[in-house]
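Engineer: predicted model follows, preceded by the sequence.
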Amino acid sequence: MRGLFAAFALALTAGAAQAQAIPQWGYARSGTCDGYPRAAIETAPGLCVGLALAPPPTGLPLSKRTIRMPRSLLALPGGDLLVSDLGAWTTGRGAVWRVTPKPGGQPVIRPVLRKLDMPATLAIGPDGEVYVGEMSRISRFDPDAADPQATLTPVITGLPDNRLHDNRHPLSAFVWAADGAFLVNVGAPSDQCLPKPGWKSCPEAERQAAIWRFAPEGQGKWAAEPTVYARGLRNSLALVRTRAGTILQAENSIDVPQANWPPEELNVIEQGAHYGWPYCMGQNETAPAWRTQKVACAPYRRPVLNLPPHGAPLDLLEYRGEMFPELTGRLLVTLHGYRPTGSRILAIELDDNGLPKAGQRPRDLTPGWGAVKGKRPAGAPVGLAVAADGAIWVADDRNGAILRLAKDRR
């Protein structure tokens, strides 16, 4: 891990100018990847990336895209994908789409839900129903119904209405605990909770910057009032419950000018634990804004693994497909960040308890996804899904693309 961390730190200096602007062109195509147009993305040996949905190589403005900002993917039986579409960083413009991929052709795209408030996570619940998380609520719906919109039923409400510009972390993410409880991300209302005169602690961290637990009440119902399950987590958009039952979270750390600090974090979530925000980052280093308060970092839980600084991990998935036996049981992590540490997908080896193995160097599945004019934009991977054949599907929100990682058969 140290070698990978150092390599990313060096890459930041070399690629800083490249990361300053978001390019407006799309992905160039060259040949095919398992039946799909091959994207000009450099991958680990044996892999390739196909384009299932993407603007033309000349680019396409956000307003002209059918799916504007794809965030989360959910593979359905039969090969279709459900796609949550943020739409824009404002309310009422989000959607859920049903996509039928067509190798060698344009996918079929059908609307499922509209007028949503910044939809993010899509998941199948322990009851087999489909759930979608919006900014301030989580609902279930039936994507196979004649009118899916009519089936949209809120089940978790009253989540903080963290609107952008007033606050910073409006999106919800969730997993279910072993007992069926909803564990829901409640992002911090600010980046660093800058202390004010007389403060000894951050009032924002009392109930937000946390994971809330909504207790199960049976028959598809959960408690109206949550308890705080774990705290000190700035933004838990990447959550997964592994096959072993371990709950892992990838933390987006604070925004600072330093290129190689603080690291993003991979945390093992345990009930009642505090993970440090806003006081301490990484391996219990005091955050700059709180150094004058002389906070003690020892009581806070350290990450089990450091991730590249400013990489912005936005999804976690435990791979259990057939296409890539070498990835079986590994944790896949999307790094969405616009700095050179982002634009990649990592694979992390887990042990039998669902914990990252010590001393490893994560495998970089997409080492060449930075911006190259006329060839590709900087990748912005978010949601992951594994199809029945074991292919790995990826949503690229900034570039309006849905990509497919497959075995390179050429």
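Structural biologist: Perfect, I can see it now.
Engineer: alpha carbons only for contacts and neighbour counts from here, please
Structural biologist: OK.
Engineer: any chance you could map the strands in the stretch 151-300 of the chain?
Structural biologist: For the stretch 151-300 of the chain, the strands defined by DSSP state E, counting those that start in this stretch cover 153-156, 174-176, 182-186, 210-214, 216-218, 221-222, 227-231, 238-241, 247-251, 264-268, 280-281, 285-286.
Engineer: one more structure, for comparison:
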Amino acid sequence: MTYTSLRLVFALALVLSSCSHAPVLHGPVQNYVGAEDRAEDWMSGDDYAFYVRRSQRSPSNKKVYKYKTTGTCGGFPRIDVKTAPGFCVGLVFDGGQGTFKKSRWAAPLAKNKVLIVDMGGWARNNGRIYVLDFGVKPAKLSVMLEPKQFPAGQAARGILDEPNQILKHTDGKFYVGGATGVYRFDPTASRPEKTVEVLIRDLPATGLHPLKSFTFDESNGFYVNVGSASNVCQNFTKYGDTNAQKNPRNWQRKQFANCPEVENMEIGQGQVRRYEVLADGRLSSNFTVFAKGLRNSIGLLWDPYRKVILQTENGRDAIGKFAPNLVTADLPHEEINVLQAGRHYGWPYCYDNNQTSPEWTNVDCAQFTKPQAFLPPHSAPLGAILHSGNNWPAWYKGRLLVALHGYEKKGHRIVAMKRDDQGLPTGIPQSLVYGWDQKGEQGVGKPTSMLELEDGSVLIVEDDDQNKILKLVYDPTQGDGQPVQEVDQAVAATDDEMESEEVLKKRLDDKLRGGNPPVFLQFQVKVIDKYCAECHQAAGSPGVRLIKYDDDGNALRIKQSGKAKELLEIIKGNPDFIPMPPQGWDTPAEQAEAVKLLEAWISGK
């Protein structure tokens, strides 16, 4: 049986057993398609083709990169990356070939010992769980759970079906999220494989995002991610795949009122489910859809300080495919959300601050919950932790740290978030580890998760062709530890951070009174304020965000975007670009002056 047909069997099993579920929470969008829909129908042709390729993929034979090391960090070789002052990153274990295929997560076992989840690539039932002892040199890796310990057909075997996250709970057991279920086991037993229990089975895992992450709250709640099957539920829009075999529901490209993938409350995806933790530590068979409209929630964690669930959102791709005015590399931003019961967070209908997706212009995004904060576009936030502040500067206590996995240049980082008055993440991400770029034989950083150790240092798990285990260490004699604001300031600026228009205008007027205004200030007044700001001022607006009266901020955003020359070509009327301003210039003389001013600013004259 193929990978795809197996996923279909699981989806059909959920349909047949739907009567066992508790009443579910309904969000603002109603009249969703019923549970008879196949999960495969939710994918576009492009999504489906990628899914099939991925499911048939054999273990990678790509070149394995080595980190360049100089000196030591916390007793380990120090790797060549940039960090906040006082921090360094040590190479604890170099997976390479013959060990991990796709290491994803770590959990504490004993002093200087952790359990490591190896997803095993995208092959079915090919994962492993290892013990890593880094108290010895070199670090020693040994297998705890592997496929040969579980006969084919045994339910417990699912613990090794694309496992992603592992977490030690208060009952002393270790919980693991497989693609279609959640499991727990006791690693201290003489035969840990005999202790594996199936806690949740038959979770939807069709399509692009089968991996599971989860968290516990303090009130017997267990929350698990059910990632979306598709990129943007395209097959239920006017842009749907016209292949009737791959898309039997909408091969004629009808625009549906909503996306059944996320609105289906029985086998839906793009959701976070809540299960009840029972007295014996098992999980209830019934669930509620706690929150939805979430494309893929690999980062899920309970915040004990604010008593909320935080989520990192992996946003959609290819936004410019059907809207050439939207630049795919720049949009959308990834998100941090505060999850609340019954809320809908907008996927696939919206992106950024409830901007409407080009495929779903028929849906009013005002009804959905906006993100709490933004992360760089396509930076793929995965694991996140709240640091205790132990042996780190006090600023880090309760601070959210996020692993940015890639793939664009603003990915491959460890970032820390500022906090608002309620202590929730806000503002522009601050970098703890960055400069993690391709350097000759050294591959780009691919952090998937983090684990704080007893001494406050943080283990970082990498996957893909890296499969390295790293350690982030702070030494107060080497710096104050303050993270670096090096990410493009235009990336994550939110409306709450912007100065009021009144303040900006007063500052601009004061500059104009001085006479002989700088070139960009003239460009601000004559071009941006008159022609650009109305459409480009909102967070998440297409292209570079341009704020009315904010000449200093706009100059910085244009420089950091690297699009100054592209903007010049647009203003010149180059037919290779979308015409701007869309309504045209009032006079040819104004256009000519705009070109002259921008050329002068770019050249530094």
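Structural biologist: Arrived safely. Model, not experiment: these values are computed from the prediction.
Engineer: quick one on the thing from earlier: looking at the strands of the stretch 151-300 of structure 1, spot the one closest to Pro340 of structure 1.
Structural biologist: Of all the strands of the stretch 151-300 of structure 1, it is strand 264-268 that lies closest to Pro340 of structure 1, at 13.9 Å by Cα to Cα.
Engineer: and of the strands of the stretch 151-300 of structure 1, who's closest to Pro308 of structure 1?
Structural biologist: Here strand 264-268 is closest among the strands of the stretch 151-300 of structure 1 (Cα to Cα), at 5.9 Å.
Engineer: residue range for the closest one in structure 2?
Structural biologist: The aligned range for strand 264-268 of structure 1 in structure 2 is 334-338, by TM-score structural alignment.
Engineer: that stretch vs structure 1, average offset?
Structural biologist: Average distance between stretch 334-338 of structure 2 and its aligned residues in structure 1, after superposition and using mean Cα distance after the TM-score superposition for structure 1, equals 0.4 Å.
Engineer: surely Leu171 of structure 1 touches Ala120?
Structural biologist: Yes - using Cα atoms under 8 Å, Leu171 of structure 1 is in contact with Ala120, at 6.3 Å.
Engineer: rewinding a little: possible to save the strands of the stretch 151-300 of structure 1 as JSON lines with distance to Asp351 of structure 1?
Structural biologist: Formatted as JSON lines, the strands of the stretch 151-300 of structure 1 follow (distance: least, Cα to Cα, whole Å):
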{"stretch": "strand 153-156", "distance to Asp351 of structure 1": "33"}
{"stretch": "strand 174-176", "distance to Asp351 of structure 1": "21"}
{"stretch": "strand 182-186", "distance to Asp351 of structure 1": "23"}
{"stretch": "strand 210-214", "distance to Asp351 of structure 1": "24"}
{"stretch": "strand 216-218", "distance to Asp351 of structure 1": "29"}
{"stretch": "strand 221-222", "distance to Asp351 of structure 1": "32"}
{"stretch": "strand 227-231", "distance to Asp351 of structure 1": "23"}
{"stretch": "strand 238-241", "distance to Asp351 of structure 1": "14"}
{"stretch": "strand 247-251", "distance to Asp351 of structure 1": "13"}
{"stretch": "strand 264-268", "distance to Asp351 of structure 1": "13"}
{"stretch": "strand 280-281", "distance to Asp351 of structure 1": "25"}
{"stretch": "strand 285-286", "distance to Asp351 of structure 1": "27"}
